[in-house]
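> Pasting the sequence and the predicted coordinates here, then a few questions.
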Amino acid sequence: MKVDLSNDFKEKYRNLMGERAEKLFSAIQEDSQDAFRLNPLKANYKNVAYPLDEPIEYSPIGYYGNIDGNSIDHISGYVYSQEPSAMYVTEILDPAKDDKILDLCAAPGSKTTYIASKMASQGLLVSNEINSKRAKVLSSNIERMGITNTVVTNNSPKDFEKKFDNFFDKILVDAPCSGEGMFRKDPESTQYWSLDYVEQCANRQQHILDSTYKLLDNGGTLVYSTCTFSPEENEQNIDWFLKKYPDMHLVEVKKYAGMEDGRPEWGNNNPELKKALRMFPDQFNGEGHFMCKMVKDGEKSEIKERQINTGLKKDDLKFVSKFAKANLNGLSESNWLKISDFLYQAASLDSRFKGLHILRNGLKLGEFKKIDLSLTSHGC
């Protein structure tokens, strides 16, 4: 399918990139690159029906190739289709098992599920999506991949500010953007692109970054990424952010073949922007992306969990304990939580989550009935 690039788009990038712009326009007309990830949270996770003979250099679980969304491997959560450029974002974030991580703009779940796969069901991952329909898709993908350490929320970034001040060790902002880097993967997205739309996206991203700063703990890491070429949404926004918050600074990230430095000339000639990373489809085997890694100065805060009431009465606990021993392979009794009539093994019992719109808190184990506990799907 031919990608219809507007005259405004072409003129903008001819002014920015000179003769190279024509190579970019040609690359946008080519087929997009398919890829997928394995899921190390599953037993024997490499035992899949897809060939693993084209590994992605910068992802230990990523491979080039197409997968069938109706295949058993996909439905059971052994594989996840993800564009190859986007995989590098999680590698830059570098999740650790004991981290408290926020994926602030998480739907449909590509990066969240990658982050969780590196945390080995430990630590805390909060996956947030402001759009309610997309948040449900996010929650579904988390269940399919068998992820247990994640709280899925459907809130605006502002909703987090008073509750989670200086709370998270690492935050990913995969910002909603004008989507220029995905034009060849989604040609219809060109229909809503305009110069004004780019400005609207850049303004919204600044509001998101403002919230993010408040949520990140001292010494914490912030990774910002977009799937657009636009300097307004990338270098210019990062230059603005670093000037507004001087205790934030960019750190260098490793660049593989085809990856390029950020462009200081597109961001008020701030030389630090070379530490950012760009991917253009005329040079890199993937779609267009911008990403950078920033660190917040200062000493890490001492944060204590404020535990909520689990909602389980003494009789509930006795019954659930007996049921778990008989039916749940001795699943740990820690962090059990009753929400309405449902039992969860919660990813967090922290009272900071009270008042947020929570779609999922850890692993849903079952539903309380009058005579028994009917087990529901728990994604393992």
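Done, it's in. Numbers count the residues shown, from 1 in each chain.
> okay, CA-based contacts and neighbour counts for the rest of this
Fine.
> which residues of the stretch 201-350 of the chain fall in helices?
235-244, 314-327 (DSSP state H, counting those that start in this stretch).
> then this one, side by side with the first:
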Amino acid sequence: DNTYNPIYFYVPRRHISYRDRVLIVDDLVESVEELLENIENPVKQLAVELSYPQWFVEVFVHRLGIGETRELLEGLNEEKWWIRVNTLKADVDTIAEKLYEKGVVVRRDKDLDYMLEVIDYNEPLHHLDEMWRGEIVFQDKASAMVVEALQPSENDRILDLAAAPGIKASLIMQLTENKARLVLVDVSWERTRRMLRLLKLYGVDMSRVDIVVADSRDWRPRTTFDKVLLDAPCTSSGTIGKDPAVKIHLEDNSWVTRFPQLQHDLLRAALLADTDAIVYATCSLLPSEGEEHFKKLKHMLREPPIPGSPGYPDYNISRFVKRFFPHKHSTQGFFIASLAKNNP
């Protein structure tokens, strides 16, 4: 059988001595190199080398070529950390100084002044007191760009159709200094409870927030909204650096293929809402969870007012949407589209 499937091992480092770790790495390198020598197909070779399903690699080779696909997947394998300073509770410069004193070296982002890129750190970041006090939020820059694309303003009525865990909702309130009004919908009661705790921790004015536990595909609001946010459930294929287990899920075709239909149904619900402005996003690199949904909605698309790259070039809507890539932007992989229902 000439089929090669990636194999994933997890052994906690604390259970392996340094000497044994070196020996294991040496053995693995030798065995992987031997394996790669027997593979003639360059796509299959890349899939095995970087531990991705072959079909996943083929998606990007078709659109980006083998060279850039390698850069993309190598970048995707790397863990990247971003910190959002919660300006409802803290000052950016003060936080940066405190982090430096604790051995966390950060670089202030050129696009978003409240975002800090983590360059180096000595201790686990989740041990930081600033996180537990709600002064900082671990949020990827590309995720923050989803909210920036929405352009929230004071007194905006904003509907979030897949709101939990509430990270983007809290950023909306941060950018509007707690002066927007939010309706947050999520299907999970447990996730909604956790969202409520987080929003309170982050200093969100809960008198300006309504929370609904419902399936957004069926729930219909009875009021109008200035803007709608749909950060849709997805394969999370753009977050592999933080969660390598996503690679295992990508081997399950039934799991991968369930998301586009769910996203289609949620997008339909967003289009039925009484609003003009909609932002759709997924933390996925797959065009089936991004560009494919908008081939028939080109007349509604307007280019999001954010940096980033265009969509994949084989789609005629590519210049109207934005993508973030780990090898280009040092972020997770994201797709972002902005729609105006009354776009001229």
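Okay, I see it. Given the structure is predicted, the values throughout are model-derived calculations rather than measurements.
> quick one on the thing from earlier: for Ser121 of structure 1, find the nearest of the helices of the stretch 201-350 of structure 1.
Checking the helices of the stretch 201-350 of structure 1 against Ser121 of structure 1 by C-alpha to C-alpha gives helix 314-327 as the closest, at 19.2 Å.
> Next, the buried residues of that closest one.
320-321, 323 (16 or more other C-alpha atoms under 10 Å).
> Kindly present the residues you listed as a markdown table, with separate columns for distance to Glu265 of structure 1.
Below are the buried residues of helix 314-327 of structure 1 laid out as a markdown table (distance: C-alpha to C-alpha, whole Å):
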| residue | distance to Glu265 of structure 1 |
| --- | --- |
| Val320 | 61 |
| Ser321 | 62 |
| Phe323 | 63 |
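> coming back round to it: in a markdown table, list the helices of the stretch 201-350 of structure 1 along with distance to Asn141 of structure 1.
Output for the helices of the stretch 201-350 of structure 1, formatted as a markdown table (distance: least, C-alpha to C-alpha, whole Å):
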| stretch | distance to Asn141 of structure 1 |
| --- | --- |
| helix 235-244 | 31 |
| helix 314-327 | 25 |
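> nearest to Tyr50 of structure 1, of those?
Tyr50 of structure 1 lies closest to helix 314-327 among the helices of the stretch 201-350 of structure 1, at 32.9 Å (C-alpha to C-alpha).
> so the closest one matches what in structure 2?
Against structure 2, there is no aligned range for helix 314-327 of structure 1 (TM-score structural alignment).
> Check the offset of that helix from the chain's centre.
On the basis of C-alpha atoms, centre = their mean, to the nearest Å, helix 314-327 of structure 1 sits 35 Å off its chain's mean C-alpha point.
> For the equivalent of Ser188 of structure 2 over in structure 1, which non-adjacent residue is closest in space?
In structure 1, the residue matched to Ser188 of structure 2 (TM-score structural alignment) is Asn131. Of all residues not flanking Asn131 of structure 1 in the chain, Asn154 sits nearest, at 6.9 Å (C-alpha to C-alpha, 6 or more residues apart in numbering).
> can you give me the helices for structure 2?
Assigned by DSSP state H, structure 2 shows helices spanning 18-37, 42-50, 54-76, 92-101, 129-132, 141-150, 167-175, 189-201, 246-249, 253-272, 326-329.
> Now do the same contact list for the residue most central in space within structure 2.
In structure 2, the centroid-proximal residue (C-alpha atoms, centre = their mean) is Cys283; its distance is 3.3 Å. Counting by C-alpha atoms under 8 Å, 6 or more residues apart in numbering, Cys283 of structure 2 touches 143, 234-239, 332-335.
> ok, of these, which come out buried?
Buried members of the contacts of Cys283 of structure 2, scored by 16+ other C-alpha under 10 Å, are 143, 234-239, 332-335.
> Make a markdown table out of these and add distance to Leu112 of structure 2.
Listed next are the buried ones among the contacts of Cys283 of structure 2 as a markdown table, based on distance: C-alpha to C-alpha, whole Å:
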| residue | distance to Leu112 of structure 2 |
| --- | --- |
| Ser143 | 12 |
| Cys234 | 25 |
| Thr235 | 27 |
| Ser236 | 23 |
| Ser237 | 24 |
| Gly238 | 21 |
| Thr239 | 20 |
| Gln332 | 16 |
| Gly333 | 18 |
| Phe334 | 17 |
| Phe335 | 18 |
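> out of these, which one sits closest to Val256 of structure 2?
Scanning these for proximity to Val256 of structure 2, where the rule is C-alpha to C-alpha, the winner is Thr235, at 6.3 Å.
> about what we covered before: what count of nearby residues applies to the equivalent of the residue nearest to Asn131 of structure 1 over in structure 2?
Using TM-score structural alignment as the criterion, the counterpart of Asn154 of structure 1 in structure 2 is Val213. Look at Val213 of structure 2: counted by other C-alpha atoms under 10 Å, it has 16 neighbours.
> for Lys254 of structure 1, same thing?
10.
> Cys201 of structure 1 now?
17.
> ditto for Ser188 of structure 2
Per other C-alpha under 10 Å, the neighbour tally for Ser188 of structure 2 reads 14.
> again, but for Ser140 of structure 1
Residues near Ser140 of structure 1, counting by other C-alpha under 10 Å: 16.
> Same question for Arg134 of structure 1.
16.
> which residues does the counterpart of Lys275 of structure 1 in structure 2 contact?
Matched by TM-score structural alignment, Lys275 of structure 1 corresponds to Phe320 in structure 2. With contacts defined as C-alpha under 8 Å, 6+ apart, Phe320 of structure 2 is in contact with 301-304, 310-311, 337.
> What separation is there between Phe320 of structure 2 and Ser237 of structure 2?
Note on Phe320 of structure 2: its distance to Ser237 of structure 2, by C-alpha to C-alpha, to the nearest Å, is 22 Å.
> do the same with Ile336 of structure 2
Separation of Ile336 of structure 2 from Ser237 of structure 2 (C-alpha to C-alpha) stands at 15 Å.
> swap in Gln151 of structure 2?
Gln151 of structure 2 is 26 Å from Ser237 of structure 2, by C-alpha to C-alpha.
> can you tell me which residue in structure 1 aligns to the residue nearest to the centre of structure 2?
Matched across to structure 1, Cys283 of structure 2 falls on Cys227, judged by TM-score structural alignment.
> excluding its backbone neighbours, what's nearest that match?
Counting by C-alpha to C-alpha, 6+ apart, His289 is the residue found nearest to Cys227 of structure 1 once chain neighbours are left out, at 4.4 Å.
> Please say which position in structure 2 that neighbour maps to.
Match for His289 of structure 1 (TM-score structural alignment): Phe334.
> Quick one: distance of the longest strand along structure 1 to the chain centre.
For structure 1, the longest strand by residue count, based on DSSP state E, is strand 216-226. Taking C-alpha atoms, centre = their mean, one finds the center of strand 216-226 of structure 1 at 13 Å from the center of the full chain.
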